[in-house]
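Participant: no sequence on hand, only this structure:
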């Protein structure tokens, strides 16, 4: 009787334990994978929205600077006072740079959509991280150079006898300053995009 009880009880407990342990491991793995995919998809959606906001900021910066022209009301037949973005090479560079950045952001939208559809894909995120970093540096260069010229337009430089022109060309300076502010807003969006891509790649 003792032999029969041991033969019946021991295999029953070991087989049930072995059967119960296997599916639990599989369920845990599937749950972890689904959580990671949902988290990365959320980051990808936020990435897409940030790119749309950056496109608006960069386009506003380029458009505002491009239309920054002002002619003073007092002029003669042979002399008139006019200020425009094309009078300064730095502002010309600013318009070209911000237009290129807007184009890049527009072209990057399909890659951002790919990361939404395939949240666990690494290659699109890595490509966007590299290109966003380069575009951010380009954007920062254009914004900083334009900000330096805008500072001189507002305050001048007594050491070099450069007089401030914003007292006369108020509308021109207001538009250029608005364009510079918008370009720095675009830089902030790029910083967020780079950090977002880095976090998504780190948690892969």
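Facilitator: Thanks, I have it. Everything quoted here is computed from the prediction, not taken from an experiment.
Participant: contacts and neighbour counts: CA atoms only from here.
Facilitator: OK.
Participant: separation between residue 51 and residue 23?
Facilitator: 42 Å (Cα to Cα, to the nearest Å).
Participant: so which of the two has more stuff around it?
Facilitator: residue 51 (23 against 10; other Cα atoms under 10 Å).
Participant: show the contacting residues for that one.
Facilitator: Each residue near residue 51 by Cα atoms under 8 Å, 6 or more residues apart in numbering is listed here: 105, 106, 109, 189, 193.
Participant: select from the residues you listed the one having the most neighbours.
Facilitator: residue 193 (24 neighbours).
Participant: for the host helix or strand of that residue, packing partners?
Facilitator: With elements taken from DSSP states H and E, the one containing residue 193 is helix 170-202. The criterion is 3 or more Cα pairs under 8 Å, 6 or more residues apart in numbering; DSSP states H and E, and the helices and strands that helix 170-202 contacts are helix 2-66, strand 69-71, helix 123-155.
Participant: put this next to the first one:
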């Protein structure tokens, strides 16, 4: 342990009026509390979950298409790129939804990490959070985190059954569904933005200028 860390811990211990480690009963209660994953107070909202999620997403300058089935996703992708006059070239990873797409012949699709010259990335969300309109994306060799930050446009596929009410629900699902946490858990609410310069909102400051969700299911 570094000297600076020892000093900090000693100061904390002194502020707590302790001269040594906490009693075993105190240590055990702290370990039990951490292990219990107890959920704290959460805000109540009356909106239906999907409506809340989409309204919050739109409120932060996000856009979306809602399709009935995975067979309709490709049409939504093509329509989005055409709408914004974007060339048919994308970077993507792998996943159950992405792997089921049938790409038109004129599309160039590269499965690799993004670089700063890439214009569009297509990703899969682990879940969406209705409380804040947030997308949760997990990094993996098949899902590079660079897709969330470098391209100007990011299109995210989201299964309608994977929208949860609160952020705390995300961590429950991560513990229940994954053997171990990924290196990166990205919580993304709308396109990248900043108001640092003259208090004027600018998009694309630290990531995509546009964030488009394709919500799948009914």
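Facilitator: Okay, I see it. Predicted model, so just to flag it, every value in this text is computed and none were measured.
Participant: now what about the TM-score between them?
Facilitator: The TM-score (TM-score structural alignment, normalised by the length of the first structure) is 0.24; 81 aligned residues with a Cα RMSD of 5.4 Å.
Participant: the host helix or strand of residue 104 of the first structure - contacts with which helices or strands?
Facilitator: Using DSSP H and E, residue 104 of the first structure falls within helix 89-117. Using 3+ Cα pairs under 8 Å, 6+ apart as the contact test, the elements touching helix 89-117 of the first structure are helix 2-66, helix 123-155.
Participant: now the helices for the second structure?
Facilitator: With helices called from DSSP state H, the second structure shows them at 3-15, 24-36, 49-59, 73-83, 96-99, 167-177.
Participant: still on that earlier bit, next, format the helices and strands packed on helix 170-202 of the first structure as CSV and append distance to residue 99 of the first structure.
Facilitator: Shown next, in CSV, are these (distance: least, Cα to Cα, whole Å):
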stretch, distance to residue 99 of the first structure
helix 2-66, 6
strand 69-71, 18
helix 123-155, 10
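Participant: mind checking which of these is nearest residue 201 of the first structure?
Facilitator: Ranking these by proximity to residue 201 of the first structure (Cα to Cα) places helix 123-155 first, at 7.2 Å.
Participant: quick one, the closest one and helix 170-202 angle?
Facilitator: 160 degrees (axes from the mean of the first three to the mean of the last three Cα atoms, to 10 degrees).
Participant: now do helix 123-155 of the first structure: distance to the chain's middle.
Facilitator: 11 Å (Cα atoms, centre = their mean, to the nearest Å).
Participant: picking that back up, please work out which of the helices and strands packed on helix 89-117 of the first structure is packed deepest.
Facilitator: helix 123-155 (a mean of 18; mean count of other Cα atoms under 10 Å).
Participant: quick one, what contacts the residue nearest to residue 63 of the second structure when sequence neighbours are not counted?
Facilitator: In this structure, residue 63 of the second structure finds its nearest non-sequential neighbour in residue 212, 4.8 Å apart by Cα to Cα, 6 or more residues apart in numbering. By Cα under 8 Å, 6+ apart, the residues touching residue 212 of the second structure are 62, 63, 64, 65, 153, 154, 155, 156.
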